[in-house]
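Visitor: fold the following, please.
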Amino acid sequence: MRRLAVAIRFLTRLPTPRVAMREGDFAAAIRLYPLVGMVIGALVAAAGWGAAQVDPWLGALAALGVWVGVTGALHLDGLGDVADGLGAAHGDRTRMLDVMRDPHIGSFGVIAIVLQLATKLVLLHLLLPGDWPALIAIPAAARLAPLVWARMLPSLRSEGLGASITGATRARDLIGWALVLAGGCAFLPLLLATPLLLIALGWWFRVRIGGMTGDVHGAGIELFETGLLVTAVLA
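Guide: Presented below is the predicted three-dimensional model:
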């Protein structure tokens, strides 16, 4: 329960009981990220379904507002930083990391965040109110990705989120969540796209960026969610 509280506190703005963290709790909490994603998804689905009874666009806006609000725009911030870094790097990886570390946002970051929010809004409108189960599963599946990437891809920094969770995922964690995902695919076939997105995004991060940082994990979760939303719409 202590590590679950740590995961909820980091990934959301939901109230959690105060717990005394022990060494290694923050890194180990990554194993519970998909469970926190399911909580996020349930809140998003409930808001979207309820508001969609009045109007589908209102449902999409409510779902998006809860999605951003409950996560504190944490992953959107990472997406903006990655976009700024890639836009300003011009092939220089050191410059890219310096720009990503800068707390200020640039034009590339603004454009990426606006496009991401607009894309999610339209896709949510196409899904609601009928496909609310997909909205519970998508944030959970997207938060499987850091477990895989933290184990399989190198960290680009010696400190920070990306470095702290490197290697924190155990083989049995991946096997356990893979079995859960396989069971979920029986009910929601859209989840079959999860391994493909994991591989595609992981490959792109490795080739284009060189590895993982906290910002890259955040951007990856955002892109993963959008990819699954597109899959749900097409399905």
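Visitor: please count neighbours and contacts with C-alpha atoms only from this point.
Guide: Noted.
Visitor: quick one: contacts for the most far-flung residue of the chain relative to its centre?
Guide: Note on the chain: the largest C-alpha distance from the chain mean falls to residue 54, namely 28.8 Å (Cα atoms, centre = their mean). With contacts taken as Cα atoms under 8 Å, 6 or more residues apart in numbering, residue 54 has no neighbouring residues.
Visitor: so it: helix, strand or coil?
Guide: Per DSSP: H, G, I helix; E, B strand; the rest coil, the secondary structure class of residue 54 is coil.
Visitor: residues near residue 201, how many?
Guide: 17 (other Cα atoms under 10 Å).
Visitor: that one belongs to a strand, doesn't it?
Guide: No: using three-state DSSP, the secondary structure at residue 201 is helix, not a strand.
Visitor: another sequence for comparison is provided below:
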Amino acid sequence: MKIFKAFALAFNMLSIFPFFKVHNFFKGINGYSVMFYPLIGFLLGSLLWGAHTLLTPYIPPSHLAVFIFSLWVLITGALHLDGFSDTVDGLFVSKEKALEVMKDSHVGGMGMTFTVIFLAFKLSSVIYLSFYQLMYLLPIILMFSRLNATLAIYFYEYISSGVGKLLKEELGKKHLLFAVLYSLALASVFHGVELFILSVLVLIISARFFTLRLKGLNGDIYGFIIEVTELVLLNYLIIVHFS
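Guide: Have a look, this model is predicted:
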């Protein structure tokens, strides 16, 4: 029952699908919940890949890629994009005001501008991923980006109050090890293990930057890291297959 509640909580946090009714961070399930983040990413990526495969005979390639990208944003509830835009807003104020600005529910001008640019670049990346017939790697891309969130929660200081602190307190070594092992196992099936190294590199660079600036990470920065990881992995695949 604990495992099911943990999975349901992770699924509800990272997607918009109302399949489960677990929304509370019950004591004892939060570490297990974070352990399932990469699996949720894999399942969401599989949904996108499946939709692309199903619709390929009926929709022109570029238009289908735009549809898959839109679905990608929708099924995650734009949760990580919100964190991305808030984090960007925090970069354009002083260190002392950054956390206050990031907590503001309103998106600032810089956050909006960079988010639009980011979305345009990510959309173009999805179009070319489809062009090179690499959409089957979407499950791995979404999995490793969310594994980065799990790693970030475990290894780096959390600097805000709220549920993030509770997640960090309950996330143990056994949860982390299991998440890494099943992620690598799934990646090996799709021949995408090399993406793990690149995704961790994105995490290390991002976390280093924000740790130096803010002394740690928070929920918005987790979302930022997820989004940036996805974009980097997408473009790595495109560059490798273009060259």
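Visitor: ok so, going back, relative to residue 48 of structure 1, how far out is the residue farthest from the centre of structure 1?
Guide: Computed as Cα to Cα, to the nearest Å, the residue 54 of structure 1 to residue 48 of structure 1 distance reads 10 Å.
Visitor: same question, residue 11 of structure 1
Guide: 20 Å.
Visitor: so those two - more neighbours on which side?
Guide: Neighbours of residue 11 of structure 1 and residue 48, each counted by other Cα under 10 Å, are more numerous for residue 48; the result is 31 against 20.
Visitor: the more buried one maps to what in structure 2?
Guide: Correspondence of residue 48 of structure 1 to structure 2, assessed by TM-score structural alignment: residue 52.
Visitor: all strands for structure 1, in order.
Guide: Assigned strands in structure 1: none (criterion: DSSP state E).
Visitor: hey, where'd the helices end up in it?
Guide: Secondary structure of structure 1 (DSSP state H): helices located at 2-11, 25-28, 33-52, 56-71, 74-89, 93-101, 107-127, 132-142, 145-152, 161-164, 171-187, 193-204, 214-234.
Visitor: for these, give me TSV that also has distance to residue 17 of structure 1.
Guide: TSV is the format used below for these (distance: least, Cα to Cα, whole Å):
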stretch	distance to residue 17 of structure 1
helix 2-11	7
helix 25-28	15
helix 33-52	15
helix 56-71	17
helix 74-89	21
helix 93-101	31
helix 107-127	31
helix 132-142	22
helix 145-152	25
helix 161-164	22
helix 171-187	25
helix 193-204	32
helix 214-234	25
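Visitor: give the aligned equivalent of residue 108 of structure 2 in structure 1.
Guide: That one, residue 108 of structure 2, aligns with residue 106 by TM-score structural alignment.
Visitor: look up the closest residue to that match, ignoring the ones flanking it.
Guide: residue 84 (6.0 Å; Cα to Cα, 6 or more residues apart in numbering).
Visitor: tell me how many other residues surround the one you found.
Guide: Residue 84 of structure 1 has 25 neighbouring residues, counting by other Cα under 10 Å.
Visitor: that one maps to what in structure 2?
Guide: Per TM-score structural alignment, residue 84 of structure 1 is aligned with residue 89.
Visitor: what's the distance between that match and residue 104 of structure 2?
Guide: The gap separating residue 89 of structure 2 from residue 104 of structure 2 is 10 Å, by Cα to Cα.
Visitor: I figured residue 35 of structure 2 hits residue 175, correct?
Guide: Yes: the criterion here is Cα atoms under 8 Å, and residue 35 of structure 2 meets it with residue 175 at 5.2 Å.
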